[in-house]
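Undergrad: Need a 3D model of the following:
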Amino acid sequence: MIKRIKRKDLDLEKYTRCLAQSINYMIYAEHWYLDILTNKQWDCLILNDYEAIMPLPFVKKIGIKFISQPIYCQQLGVFHSKNFTKELFLEFQKILQTNIVRYYCFNEQNVLDYEIENATKLNQILSLNFDYDSYTSTIRKNRKQEIRKGLPKQFSIVESSNDQSFIALLKEDYQEIKNNLSLDKLQLLVIEIQNRNLGKTISILEEGKVVASSFYIVSGNRLIQLCNAKRINYSINFNTFIVDFMIKKYTKKGLILDFEGSSIKGVNEFNSSFRAENRYLKVYQNLKF
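TA: Prediction:
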């Protein structure tokens, strides 16, 4: 039996246990993660006694409630244990489709396990189970040359578990999102992730001043690149050195580097130059505005 439960009525202990024990765990479905991004505006489809879960973020406009997945929440869908049938998955999918849905994205494992058609949204990942020196000899030529050349001497690269330099860079140098409310949500989310010791900020400094910074979530077996920013008056591709730093540090530890995208050509080619593999996601919509 699948039932729809409001956020306020969830058994959070059972919900968290189901998610943690699922074969397709994603931090995006954590109740605290969704609470921050949606102001606790989400319901959940529950199979029996929390045998499987499907979070449904929503918004309300002119009194109408519709499903809408928030920014910084790339993949949701059904989270379940090993013995979960395609028939059950289709039941969840059918219930979703009875709602007004502006945007909802199933997770990679849902697409793989249940062969969802028309999965076209792109994610890119890199398994870090390799020898670093052997790996760098196989990446794209221009990326390899950048890494071998290294950063100019005036720059240094540092790691922190509580730095938020990328937020400051976004506010100062990215006018198109400076006053965007999603930036406030991002900051609240980052604070919570850091409080839970799940965040890594990698920054590049010039004479002690941050010129580029990326934020990674360390969750399950994934290093998720949630956000990155740089000073706009530099021609150096700082992200090359940040990504290389992460790869070099975390090789042979059973982890996956998750680039969180992308279908944007330039970003896609950058990620591919590190040998990132494509993973496809299915977006469902029956309302577009």
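
Undergrad: Every contact and neighbour count from this point should use C-alpha atoms.
TA: Fine.

Undergrad: Where does the residue located most distally from the centre of the chain sit, in terms of helix or strand?
TA: Using C-alpha atoms, centre = their mean, the residue of the chain lying farthest from its centre is K153. It sits 32.6 Å away. Following DSSP states H and E, there is no helix or strand that holds K153.

Undergrad: Also L122?
TA: Short version, using DSSP H and E: L122 is in strand 121-127.

Undergrad: Could you list every helix and strand in contact with that strand?
TA: Under the contact criterion of 3 or more C-alpha pairs under 8 Å, 6 or more residues apart in numbering; DSSP states H and E, strand 121-127 touches strand 256-258, helix 265-272, strand 277-281.

Undergrad: which other residues reach that strand?
TA: Strand 121-127 has contacts (C-alpha atoms under 8 Å, 6 or more residues apart in numbering) with 254-263, 268, 271-272, 275-283.

Undergrad: what angle separates it from strand 277-281?
TA: 140 degrees (axes from the mean of the first three to the mean of the last three C-alpha atoms, to 10 degrees).

Undergrad: List the buried residues of strand 121-127.
TA: Neighbour counts over strand 121-127 (16 or more other C-alpha atoms under 10 Å) mark 121-127 as buried.

Undergrad: Helices of the stretch 101-250 of the chain, residue ranges please.
TA: Here the stretch 101-250 of the chain has its helices, by DSSP state H, counting those that start in this stretch, at 108-114, 132-136, 141-149, 165-173, 175-178, 181-195, 238-250.

Undergrad: this one next, for a side-by-side:
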Amino acid sequence: MIRRLKYHEIDFIKYAQCLENSEQKKYSATKDFLDITSEKQWEILVYKDYEAVMPVPFIRKYGIKIVHNPKLCQQLGVFSAQDDPELNERFLDYLKKNYLIRAYSFNDFNQLRTKLKLKKNFLIYPDSYEKVYARYSPKRKRKLRLDEEVVTNSEIKTIGYEEAKIFIEPNMIGLHKESDLPDFMRIFQLSNQLDYLKFSAFFYHQRIINVIATYSDCNMVALLGTFNDKDYVKLSGASVLIDKVIRETIETHIFDFEGGELPNIEEFFRGFRPALRPYPIMESSKEQLFKKFGSFLLKGKLF
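TA: All right, here's what the predicted structure looks like:
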């Protein structure tokens, strides 16, 4: 039996235990991450006594609850001790019948009979750094061999949120709208305050030219942002920063590139020779949402 629990009804101890013991464990489903990214606007679907759980984040438009993955939250879906396609279908069916869904991503472990759109993601699994580096593409290895002048006049540092913010805000690209920037910075700031997220910076002649933001939890290190001064892209500071994090963590942690849909980003990620791990996503157009909203009104299903 699948039940829907609102945020205040969730037993977070049982929820965390289910997530910790699940085959699909992801940092993006943890309470802290969802609290930060969704501002506590999430609830769960739960099977029996937390044998399986499915977090469901939402936004409100004109007072209407609409399911939507928060910014920087790539994958959610069903979490259980062993991935079960039949159970996953039951969760999916419950979700479709009881919610208005704008965008909801399952995780790369969830097997589904229903054919959903797949999106790309790339992972490097734990191994010795030497073996991981040996798999890098010849081009990526060349990029990591910095010129002597660059080596002499550069350094890598971990920096705080305020220093990172000064660099990130003018160098963040790919936003759908300007109003998204404060929300990204809010997520970065809160994650940094809780010690999940850190900023690594590449300095050249004492000036920051690259910053990456990495989030660490659940034996994963996720690349939540790469920011570059466009005038110094050819120096490959971003590659050096990512390689350093991989070198320091890959023996015990999965490195998650968190994306790869854009051709130039995919090409950059593939240079590290990660594994392709696609994940299913449900998406609805505004027209489809409006149509379903009408049917929900008739059935009295909106809550």
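
Undergrad: quick revisit: quick check: the gap between the residue farthest from the centre of the first structure and E206 of the first structure.
TA: Distance of K153 of the first structure to E206 of the first structure, given as C-alpha to C-alpha, to the nearest Å: 9 Å.

Undergrad: L128 of the first structure now?
TA: From L128 of the first structure to E206 of the first structure the distance is 29 Å (C-alpha to C-alpha).

Undergrad: And N48 of the first structure, by the same measure?
TA: 56 Å.

Undergrad: With L88 of the first structure instead?
TA: For L88 of the first structure, the distance to E206 of the first structure - C-alpha to C-alpha - is 54 Å.

Undergrad: related to what we said a few turns ago, need the buried residues of strand 121-127 of the first structure in CSV (columns: distance to Q75 of the first structure).
TA: Shown next, in CSV, are the buried residues of strand 121-127 of the first structure (distance: C-alpha to C-alpha, whole Å):
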residue, distance to Q75 of the first structure
K121, 10
L122, 11
N123, 10
Q124, 13
I125, 14
L126, 17
S127, 19
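
Undergrad: which one of those is nearest W32 of the first structure?
TA: N123 (23.5 Å; C-alpha to C-alpha).

Undergrad: The second structure: which residue goes with the closest one?
TA: Under the alignment (TM-score structural alignment), N123 of the first structure pairs with N121 of the second structure.

Undergrad: With adjacent residues omitted, what lies nearest to its match?
TA: Leaving out its chain neighbours, the residue that sits closest to N121 of the second structure by C-alpha to C-alpha, 6 or more residues apart in numbering is G259, at 4.5 Å.

Undergrad: Alignment lookup: the one you found to the first structure.
TA: Under TM-score structural alignment, G259 of the second structure pairs with G261 in the first structure.

Undergrad: and its match, what does it touch?
TA: 122-124, 267-268.

Undergrad: Apply 7 Å and report the result again.
TA: Contacts of G261 of the first structure were listed using C-alpha atoms under 7 Å, 6 or more residues apart in numbering, and they are 122-124.

Undergrad: wait, which of those is closest to E30 of the first structure?
TA: N123 (19.9 Å).

Undergrad: More neighbours: L128 and E206 of the first structure, which one.
TA: L128 (21 against 14; other C-alpha atoms under 10 Å).

Undergrad: Against D131 of the first structure, how distant is the nearest residue to that one once chain neighbours are set aside?
TA: Leaving aside its sequence neighbours, L128 of the first structure sits nearest to T251 (C-alpha to C-alpha, 6+ apart; 4.8 Å). Distance of T251 of the first structure to D131 of the first structure, given as C-alpha to C-alpha: 7 Å.

Undergrad: What of G254 of the first structure?
TA: Where D131 of the first structure is concerned, G254 of the first structure sits at a distance of 12 Å (C-alpha to C-alpha).

Undergrad: repeat for L96 of the first structure
TA: 43 Å.

Undergrad: Check A229 of the first structure too.
TA: A229 of the first structure is 29 Å from D131 of the first structure, by C-alpha to C-alpha.

Undergrad: Compare those two (neighbour count), which wins?
TA: A229 (22 against 11).

Undergrad: What lines up with the more buried one in the second structure?
TA: Using TM-score structural alignment, A229 of the first structure lines up with F227 in the second structure.

Undergrad: which ones are touching the nearest residue to its match once chain neighbours are set aside?
TA: Spatially, and ignoring its direct neighbours in sequence, F227 of the second structure is nearest to V211 (5.2 Å; C-alpha to C-alpha, 6+ apart). V211 of the second structure makes contact with 199-202, 226-228, according to C-alpha under 7 Å, 6+ apart.

Undergrad: switch to 6 Å and redo it
TA: Under the criterion of C-alpha atoms under 6 Å, 6 or more residues apart in numbering, the contact partners of V211 of the second structure comprise 200-201, 227.

Undergrad: before we move on, what about L188 of the first structure?
TA: L188 of the first structure neighbours (C-alpha under 6 Å, 6+ apart): none.

Undergrad: what about it, distance to E30 of the first structure?
TA: Distance of L188 of the first structure to E30 of the first structure, given as C-alpha to C-alpha: 15 Å.
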